[in-house]
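1. after the sequence you'll find the predicted model.
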Amino acid sequence: MTRIYAIAAGAVILLLSAVMWLVTMGGGDDRYAQCRASAIAGGSDQIGGPFTLVDETGATVTEKEVIDEPALIYFGYTYCPDICPLDAARNAEVATLLEDRGYSVKPVFITIDPERDTPEQLADFTDYLHPRMVGLTGTAEQIKAASQAYRTYYKKQPSEDGDDYYLVDHSTFSYLTLPEAGFVDYFRRDEPAEDMAERIACFLDAG
């Protein structure tokens, strides 16, 4: 009986060793696995990618110029009556919390309402929230391409008050993107700033 227990114990140890090897050397090639709150369907490489937009100064920029440091990207619009200002303010708070801990993360606000969100409008909006927050707009086609790259949703709603008064339905995720790794994780709008900062710090330390 003792021999059977010894064999069983040896088998368990071998199994655990194999699992640890797979995680650290073999199948576990995701260096950010311990930082993720949930699995990403299809893998993180299914989200993010190239885009060309217009910044607050009116200059044309690409994702390489925008994501030159860790970036927290959000798609919204400045005329949003409630959700976008709260989400953007939360992301600004995250950036400040990380700055206090010695990390630098750029909050990025990409409009889904290019008809009204001019570079000047975005500058007023982002400057109020955080000195390093970047606002991006562009043509309808450029916005659509960026949105599709990040798998976001938006749809302009009909207005009864005239063309200048309308709402835009949209998704509300924030996307953590790193210069070398690209998109690594997303955050839901109900996640507190402190929890986001803690998880982002994990990604930055792992990188």
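-> Sure thing, it's come through. Numbers count the residues shown, from 1 in each chain.

2. from now on I want contacts and neighbour counts done on CA atoms only, so please keep to that.
-> Fine.

3. which parts of this structure are strands?
-> 52-54, 60-62, 71-76, 106-111, 134-136, 154-156, 168-170, 174-178, 182-187 (DSSP state E).

4. now tell me what touches the first one from outside.
-> Contact partners of strand 52-54, identified using C-alpha atoms under 8 Å, 6 or more residues apart in numbering, comprise T60, V61, T62, E63, P119, L136, T137, G138, T139, Q142, I143, A146.

5. check which residues of stretch 65-74 are buried.
-> V66, I67, P70, A71, L72, I73, Y74 (16 or more other C-alpha atoms under 10 Å).

6. residues contacting the second one?
-> Shown in contact with I67 (C-alpha under 8 Å, 6+ apart): T177, L178, P179.

7. which among those residues count as buried?
-> Among those, those classed as buried by 16+ other C-alpha under 10 Å are T177, L178.

8. buried residues of stretch 54-68, list them for me.
-> V54, D55, E56, E63, V66, I67.

9. take a look at this one as well, against the first:
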Amino acid sequence: MAALNRTRLVLWALVAVLAIVATGLYLQTILGRPTQAAGLGAGDYRLETTDGGTFERASLNGHPSALFFGFTHCPDVCPTTLSEMVAWYAALGADARDLKAYFVTVDPERDSAAILADYVGWTEKVIGVTGSRAEIDKAIKAWAVHVEKVLLEGGDYTMDHTASVFLLDRQGDFQGTIAYMESQETAIGKLRRLIGS
């Protein structure tokens, strides 16, 4: 009987320890997110936009923004995302008048301002962003974007990259993402909340 009681005590002690560890991990995750989100995008990068301006962290202040990292030679994710952005603007109508959308290239070696302007120009809403490799790399690091150059047969290459659209409020603070090919209904709901914040 004494052995059974000891076993029960040990088991209850293990349960208590596991509960404390689980609570600690949960609090660390929840409390850690605002700190990480607050620093997202911070950096001293200075890029150029296809409308003749400059793009830096402060460019995202004063209006809600949708920010996407891609490249013009992208076979699927980037053209699909651009089309979705156009559809979001159409669905939001006048509510999207303050919303700014940016397409930041991860391949500045091929994506000059002129090429990028042609690529996004048909949308009439999305602003292309490019710059030197060094400045683009600063922005990629600041936004914690995954980018990897993938060599193809024949000497060409493609770019593997994060496919989500970053959402920033009027203060330029990160508010979440829209995933690649997320339903339009969900995306519009997120954008409406973003615009209303």
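-> Received the coordinates, thanks. What you see is a predicted model, and the numbers here were worked out from it, not measured in a lab.

10. returning to what we had before: let me have the strands of the first structure in a markdown table, extended by distance to L22 of the first structure.
-> As requested, the strands of the first structure are exported to a markdown table (distance: least, C-alpha to C-alpha, whole Å):
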| stretch | distance to L22 of the first structure |
| --- | --- |
| strand 52-54 | 39 |
| strand 60-62 | 37 |
| strand 71-76 | 31 |
| strand 106-111 | 34 |
| strand 134-136 | 40 |
| strand 154-156 | 40 |
| strand 168-170 | 39 |
| strand 174-178 | 25 |
| strand 182-187 | 21 |
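
11. any idea which of those strands gets closest to G10 of the first structure?
-> strand 182-187 (37.9 Å; C-alpha to C-alpha).

12. okay, the strands of the first structure, which one's buried deepest?
-> Among the strands of the first structure, strand 134-136 has the highest mean neighbour count (mean count of other C-alpha atoms under 10 Å), at a mean of 27.

13. corresponding residues in the second structure for that one?
-> Taken onto the second structure by TM-score structural alignment, strand 134-136 of the first structure occupies residues 127-129 there.

14. and E56 of the first structure, what's its match in the second structure?
-> Match for E56 of the first structure (TM-score structural alignment): T50.

15. aligned to F75 of the first structure, what sits in the second structure?
-> Using TM-score structural alignment, the partner of F75 of the first structure in the second structure is F69.

16. hmm, that match is touching T162, no?
-> Yes - in this structure F69 of the second structure lies within contact range of T162 using C-alpha atoms under 8 Å: 7.1 Å.

17. what sits in contact with each of those two?
-> Common contact partners of F69 of the second structure and T162 (C-alpha under 8 Å, 6+ apart): V145.

18. what's the local residue count around whatever residue of the second structure lines up with L98 of the first structure?
-> Alignment note (TM-score structural alignment): L98 of the first structure maps to L92 of the second structure. Number of residues near L92 of the second structure (other C-alpha atoms under 10 Å) recorded here: 16.

19. repeat that for P192 of the first structure.
-> Using other C-alpha under 10 Å, P192 of the first structure has 14 neighbouring residues.
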